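Asks: My questions concern the predicted model and sequence given below.
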Amino acid sequence: MLDLLWRGAVIGVGATILMDIWAIVLSRFPGQSAPNWAPVGRWFWHLRHGQVFHDSIGAAEPYAHELTLGWIGHYVVGILYGIIFVVFMGHPWLAHPTFLPAWIWGILTVAGGWFLLQPGLGIGWAASKTPRPNMVRFMNLVAHTFFALGLYGTALLIR
């Protein structure tokens, strides 16, 4: 079991790194912004008081280290997703990784953003309160496809 946990953690980090590389590359294109994990850090900070949902995270009390906390939270979630996936898939998948299960898991993990984080930030269920919700949803699916590629690629590297 310990083997599955450390491999899952490493795979989760690799997947999160690839997703971040995609976000950085994407931010170089016109109309795209760089990732900003400060609002997520503020959201994590307010969770300690049991406040999950906000009308607007921007209106919530700031936290001095929210950007750092946002990055840490982002990687902790990626690690947890990696561990859950590897524990579910087990040693057979680790010995012979395939992309399809990783991609299915990557797409399923979008639910955490759509139904917990985004409403928690005040942008609605599946970004419904944003100016272009369908574009946000599409970009979330693309980002999580890169997360899945990272799961698969890191599993290939460490097998």
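Replies: Thanks, I have it.
Asks: Could you use CA atoms for every contact and neighbour count after this?
Replies: Fine.
Asks: Toward the C-terminus, what is the element adjacent to the longest helix seen in the chain?
Replies: Looking across the chain with DSSP state H, the single longest helix is helix 66-95. Note on helix 66-95: by DSSP states H and E, the next helix or strand toward the C-terminus is helix 99-108.
Asks: Okay, buried residues for that following helix please.
Replies: By neighbour count with 16 or more other C-alpha atoms under 10 Å, helix 99-108 contains the buried residues 101-103, 105-107.
Asks: Out of those, flag the one nearest to Ala64.
Replies: Using C-alpha to C-alpha, Gly106 is the member of these that lies nearest Ala64, at 31.6 Å.
Asks: nearest spatial neighbour of Val87, skipping sequence neighbours?
Replies: Once flanking residues are discounted, Val87 sits nearest to Leu4: 6.0 Å by C-alpha to C-alpha, 6 or more residues apart in numbering.
Asks: Included below, for side-by-side comparison, is a second structure:
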Amino acid sequence: MNEQVEFVVRAAAIGTGATAVMDLWGLFLKRAFAIPSLDYAWVGRWIGHFPRGRFAHANIAQAPRIRGETPIGWVAHYAIGIVFAALLMGVWGLDWARHPTLLPALLVGMSTVVAPFFIMQPAFGAGIAASKTPNPNTARLRGLMTHLSFGIGLYVAALLSALLFPV
């Protein structure tokens, strides 16, 4: 397999796996501690308003529903995970995916919290880094832990990818 195809296959596998680890973390928090995770229908709703020229909402939960918002949100969630995996490989190289190490995965995982803090939360009406929520520091800590789980997922998925697709 040529390197471009290998890059795409590994990015898809690693990004999908890492996003699944993050979702499993969220499921654990929900089942063990009754801590809800993000409703990905809101992501789909947000994206669904883009063609109408609407990129920010006072409260995404009260914005008009979009047909197909739940599947749109989940597809976007996994696509974003794949993009972040590709960025990791773009910075550390394809060789990182062939022989993964923990630190780059954790650094990228933690850096991905920038997207919700400075793009999604403000666009959803929650303010920068959840500043308009009832408990901003709790929301921030949850976001950091969720994205740490994504970083761990990047590493675990890369290890599995390296085992399944040896060079």
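Replies: It's in. Owing to the predicted nature of the structure, the values given are computational and were not obtained by experimental measurement.
Asks: For the two chains, what TM-score is obtained?
Replies: Comparison of the two superposed chains (TM-score structural alignment, normalised by the length of the first structure) gives a TM-score of 0.94, and 159 aligned residues with a C-alpha RMSD of 1.3 Å.
Asks: So for the second structure, the centremost residue is which one?
Replies: Against the mean C-alpha coordinate of the second structure, by C-alpha atoms, centre = their mean, the closest residue is Gly81 at 4.8 Å.
Asks: what range in the second structure does stretch 53-67 of the first structure sit on?
Replies: Alignment of stretch 53-67 of the first structure against the second structure: residues 56-70, by TM-score structural alignment.
Asks: just stretch 87-97 of the first structure next, same as before
Replies: Stretch 87-97 of the first structure corresponds to residues 90-100 in the second structure, going by TM-score structural alignment.
Asks: on that earlier part again, tell me which other helices or strands the longest helix of the first structure touches.
Replies: helix 2-27, helix 38-47 (3 or more C-alpha pairs under 8 Å, 6 or more residues apart in numbering; DSSP states H and E).
Asks: among these, which is nearest Ile123 of the first structure?
Replies: The nearest among those, by C-alpha to C-alpha, is helix 38-47 at 11.5 Å.
Asks: Give me the angle between that closest one and helix 66-95.
Replies: 90 degrees (axes from the mean of the first three to the mean of the last three C-alpha atoms, to 10 degrees).
Asks: average distance between helix 38-47 of the first structure and the second structure?
Replies: Aligned to the second structure and superposed, helix 38-47 of the first structure gives a mean residue distance of 1.0 Å (mean C-alpha distance after the TM-score superposition for the first structure).
Asks: what separates Ala18 of the second structure from Tyr78 of the second structure, distance-wise?
Replies: Look at Ala18 of the second structure and Tyr78 of the second structure: by C-alpha to C-alpha, to the nearest Å, they are 9 Å apart.
Asks: These two - which one has more neighbours?
Replies: The residue with more neighbours, out of Ala18 of the second structure and Tyr78, is Ala18; 30 against 18, by other C-alpha atoms under 10 Å.
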